[in-house]
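Colleague: Just need the structure, nothing else, for what follows:
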Amino acid sequence: MADLFDSTAGQAPAGKPGPRPLADLMRPQSLGEVIGQEQVLGPEAPLGVMLENGSLGSLILWGPPGVGKTTIARLLAAETDLHFVQISAIFTGVPELRKVFEEARMRHGNGRGTLLFVDEIHRFNKAQQDGFLPHMEDGTILLVGATTENPSFELNAALLSRAQVLVLERLANRDLERLVQRAEKMMDRALPLTGEAREVLLDMADGDGRALLNLVEQVMAWKSAQKLDPEALSKRLMKRASVYDKNGEEHYNLISALHKSVRGSDPDAALYWFARMLKGGEDPRYLARRITRMAVEDIGLADPQAQAQCLQAWETYERLGSPEGELALAQALVYLALAPKSNAAYVAYKTAMREAGRTGSLPPPKHIRNAPTKLMKEQGYGAGYAYDHDAEDGFSGQNYFPEDMPRMAAYFPVERGFERELRKRLDFFAKLRAKRG
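Modeller: Reported below is the predicted structural model:
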């Protein structure tokens, strides 16, 4: 069982080795060969400083697939002369973990440290994550965890307090191009692609170095007498599916980008993020609900028609379904992006909620309470109420707040859209109220 977790696991038996994927053949042999993570590996970056000072601590490598998390962990073990052990949280249970820790303890007793690389560490539950803590604290293991999920959400605070989180970034096309050139040098031939098709190939990888090398390996296997153009390439290869988890951080990142694009009055950016979410498999009904929320929260009474536009688009989607109904949502999105913006009603609502919590159960003043019974009338309920329709200008100016509460100012309309007119009305009533005491 121990062999499953050792660095030698997966090697072919003695004799002729089996075929290895290009991505495996091209694994960097030193940290200096790792492409695209200078913000982590550079001389003044966290890992560069740790290694320079011989003070490597436990780490959580957070980043999308195919950016070098496993490679960096392996190379760190080599750089520090630690025994490398790799496990996956998907396939490892408590009994296997105990065996790994016991072997690391024996190794530690013999003067050799262990770098334990845990792939998909966020898959371990809280109890399993807690199991690492004593072994990290006494130096039995140096933990390097890899995750594609936000550690703040998925990892225990106790574990995070004992490890530094390093963020690895998706590879830019310039980094992917360096990978392609390195592959061409190793294979001693150029990709049979035109310059434009080469750019398309980089886009297909979507920032994933492993995916790119798999694509390169496929293209190199083709027997083509002439270079392929983008159209020919697209017929033979499928674009890598975008990274998108409807329940994960990327979901919240993209809806945040969509919402902020609308708030920022940029219809082009709003449509782009809307399309990205749809391409990722997002439920259009979720988007319809969020778009309606944007109308209420960020446009409000600056354009009272915005909310109606969203509700009509939502209803249209329900009647038409996908994909036709998504156009109605897109139209509502454009309307929102170009509408005048105001969060005055939203801020007023939050102010009112805060004041309601602060003032507790203060009763309404007696003059605006109903008096359906004789006893209530005798207690003064409704006494002195001024019927606004009978007042000059249809406004009595009476106090409607609790008697022991100072008047609250919550709603401040902006000088944009329809709220400009509401500002005039608010000022008008304020002057009348002051005039009538």
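Colleague: contacts and neighbour counts: CA atoms only from here.
Modeller: Fine.
Colleague: And for R170, the neighbour number?
Modeller: R170 is flanked by 20 other residues according to other C-alpha atoms under 10 Å.
Colleague: What of W314?
Modeller: 23.
Colleague: thought it was touching A288?
Modeller: Yes: judged on C-alpha atoms under 8 Å, W314 makes contact with A288 at a distance of 5.6 Å.
Colleague: Find the residues that touch each one of those two.
Modeller: L329 (C-alpha atoms under 8 Å, 6 or more residues apart in numbering).
Colleague: mind checking the SS state of the closest residue to P364 other than its chain neighbours?
Modeller: In space, P364 comes closest to P402 once its chain neighbours are excluded; the distance is 4.8 Å by C-alpha to C-alpha, 6 or more residues apart in numbering. What DSSP: H, G, I helix; E, B strand; the rest coil gives for P402 is coil.
Colleague: To compare with the earlier structure, here is another sequence to fold:
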Amino acid sequence: MAGLFDSNAPRPLADRLRPARLVDVVGQSHLLGDEAPIGRMVARGRLTSLLLWGPPGCGKTTIARLLAEGCSLEFEPLSAVFSGVADLKKVFERARQRRTGGQGTLLFVDEIHRFNRAQQDGFLPYVEDGTVILVGATTENPSFELNAALLSRCQVFVLRRLDDEALEALLTRAEGELGHALPLDGEARSSLRAMADGDGRYLLNLVEAIEAAGSTEAMNTQALTNLVQKRAPVYDKNREEHYNLISALHKSLRGSDADAALYWFARMLAGGEDPRFIARRLTRFAVEDVALADPQAVQQALAGWQTYERLGSPEGELALAQVVLYLATAPKSNASYSAFKAASRAARDTGSLAPPLHILNAPTGLMKDLGYGEGYAYDHNQKDGFSGQNYFPDGMERQEFYQPVERGFEREIHKRLAYFQRLRAEKSKRDSKD
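Modeller: The predicted structure follows:
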């Protein structure tokens, strides 16, 4: 219940600028526009349960409130951080009573991913029978954090981090609310938007800090930096952003884009990632995506890893940056990776086929009598140092798992294998004549 003097209490700028209509929400027109999915739902007045997935400060709470208003639903907000089963039961009971009087309820659950699986299951009957329209907000990937039963009853909508245009629109609105332009030169204004890192709420908090300083002279970037702090990058080493950035690094390396790879490497370090995790991933990349196209790649990766361990941070990070550049500019091949996977499949499919007798040692007389080692051709004694004998199990056709690419050192390996294949064919031809 509002207090007597609430109207006189100071309100944060973010609260004063909270949009009153969906069309006023910046940066999310792909969902809220007249022809966009949520916009069409509101126009029809038929809202279904949904999940809003997006970064902090992109408008999830505001959208939920406006959806309730636009569809004439009672707005029941809850935070999964501060609420439990008892709070949910009270909400469901109030919603049930409203429903008997013809009034619907929009239950908004902020940080819904923080509810455990059993608590999430508790929503199901009330969502199923329409007692509540559930709108959940999450900063985490719903595929990982929410159970399948709840996901199947909700549409998932992805909200975007606010781009530069959207942040500038917020700045303009803030200046309108304050009644004057911010004391920033053009470069500082651009830096202010960059400091917010896509978070509209944080941007408005920065504006309040500038306003509180009471400066009347236009500040440059340095003066702005001295006054306010840049928002820490959104990065959780145990969550999706961790995997998104390492994926971006890996794919930039695979695409031989040294500059993009360095950027994602720097982003991970700026987010507080453990450089040892990056070193491990770089070593994996060396054997998975470079491999024998450049046999030195794995040595470079291991050397960079070891150098980091010896030097520590920040000096050791330069060694990892060098590895990033080496791997990005190295010739690429996944032939070893593909060959191993193909050989693994063949090993599973062929079960326990024994090696051919001629390549088995015969340490006892009995084994020699049984034919162990009989007919084995010692390759070093052959004319070309290559016997061309069969080394696959009897009854299994010869396989070609490894197919080197025509890049880097594998080009030479390709020539070598072609040479062996020619000798093998010639031997087969001679054997057939005999």
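Colleague: After superposition, what's the TM-score here?
Modeller: Once superposed, the chains reach a TM-score of 0.97 (TM-score structural alignment, normalised by the length of the second structure), with 428 aligned residues with a C-alpha RMSD of 1.0 Å.
Colleague: can you tell me which residue in the second structure aligns to the residue nearest to P364 of the first structure?
Modeller: By TM-score structural alignment, P402 of the first structure lines up with P393 in the second structure.
Colleague: quick one, what contacts that match?
Modeller: 353-356.
Colleague: Read off where stretch 77-94 of the first structure ends up in the second structure.
Modeller: Counting by TM-score structural alignment, stretch 77-94 of the first structure corresponds to residues 68-85.
Colleague: likewise stretch 45-56 of the first structure?
Modeller: Residue span in the second structure matched to stretch 45-56 of the first structure, by TM-score structural alignment: 36-47.
Colleague: who touches that stretch?
Modeller: 29-34, 67, 70-71, 133.
Colleague: Buried ones among these?
Modeller: 29-32, 34, 67, 70-71, 133 (16 or more other C-alpha atoms under 10 Å).
Colleague: JSON lines for those residues, including distance to N244 of the second structure and secondary structure?
Modeller: Output for these, formatted as JSON lines (distance: C-alpha to C-alpha, whole Å; DSSP: H, G, I helix; E, B strand; the rest coil):
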{"residue": "S29", "distance to N244 of the second structure": "24", "secondary structure": "helix"}
{"residue": "H30", "distance to N244 of the second structure": "22", "secondary structure": "helix"}
{"residue": "L31", "distance to N244 of the second structure": "23", "secondary structure": "helix"}
{"residue": "L32", "distance to N244 of the second structure": "26", "secondary structure": "helix"}
{"residue": "D34", "distance to N244 of the second structure": "31", "secondary structure": "coil"}
{"residue": "L67", "distance to N244 of the second structure": "31", "secondary structure": "helix"}
{"residue": "G70", "distance to N244 of the second structure": "35", "secondary structure": "helix"}
{"residue": "C71", "distance to N244 of the second structure": "36", "secondary structure": "coil"}
{"residue": "I133", "distance to N244 of the second structure": "31", "secondary structure": "strand"}
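Colleague: out of those, which one sits closest to I246 of the second structure?
Modeller: H30 (27.4 Å; C-alpha to C-alpha).
Colleague: Share the number of residues neighbouring the closest residue to the closest one other than its chain neighbours, please.
Modeller: The shortest distance from H30 of the second structure to any non-neighbouring residue, by C-alpha to C-alpha, 6+ apart, is to A36 (5.8 Å). Using other C-alpha under 10 Å, A36 of the second structure has 13 neighbouring residues.
Colleague: ditto for P65 of the first structure
Modeller: Count around P65 of the first structure with other C-alpha under 10 Å applied: 19.
Colleague: So it: helix, strand or coil?
Modeller: coil.
Colleague: didn't it look like it was pressed against T148?
Modeller: Yes: using C-alpha under 8 Å, P65 of the first structure makes contact with T148 at a distance of 6.8 Å.
Colleague: And S88 of the first structure, how far from E103 of the first structure?
Modeller: Separation of S88 of the first structure from E103 of the first structure (C-alpha to C-alpha, to the nearest Å) stands at 17 Å.
Colleague: Next: H251 of the first structure.
Modeller: H251 of the first structure is 40 Å from E103 of the first structure, by C-alpha to C-alpha.
Colleague: try A386 of the first structure
Modeller: To E103 of the first structure, A386 of the first structure is 85 Å away according to C-alpha to C-alpha.
Colleague: And for the aligned residue in the first structure for E175 of the second structure, the neighbour number?
Modeller: When the first structure is aligned by TM-score structural alignment, E175 of the second structure is paired with E184. Neighbour count for E184 of the first structure, taken as other C-alpha under 10 Å: 15.
Colleague: E184 of the first structure belongs to a helix?
Modeller: Yes: with three-state DSSP as the criterion, E184 of the first structure is part of a helix.
Colleague: Find the nearest non-adjacent residue to it, please.
Modeller: A190 (5.4 Å).
Colleague: in a strand, that's where the one you found is, yeah?
Modeller: No: counting by three-state DSSP, A190 of the first structure is not found in a strand; it is coil.
Colleague: my guess is it contacts R182, does it?
Modeller: No: using C-alpha under 8 Å, A190 of the first structure is not in contact with R182, being 10.4 Å away.
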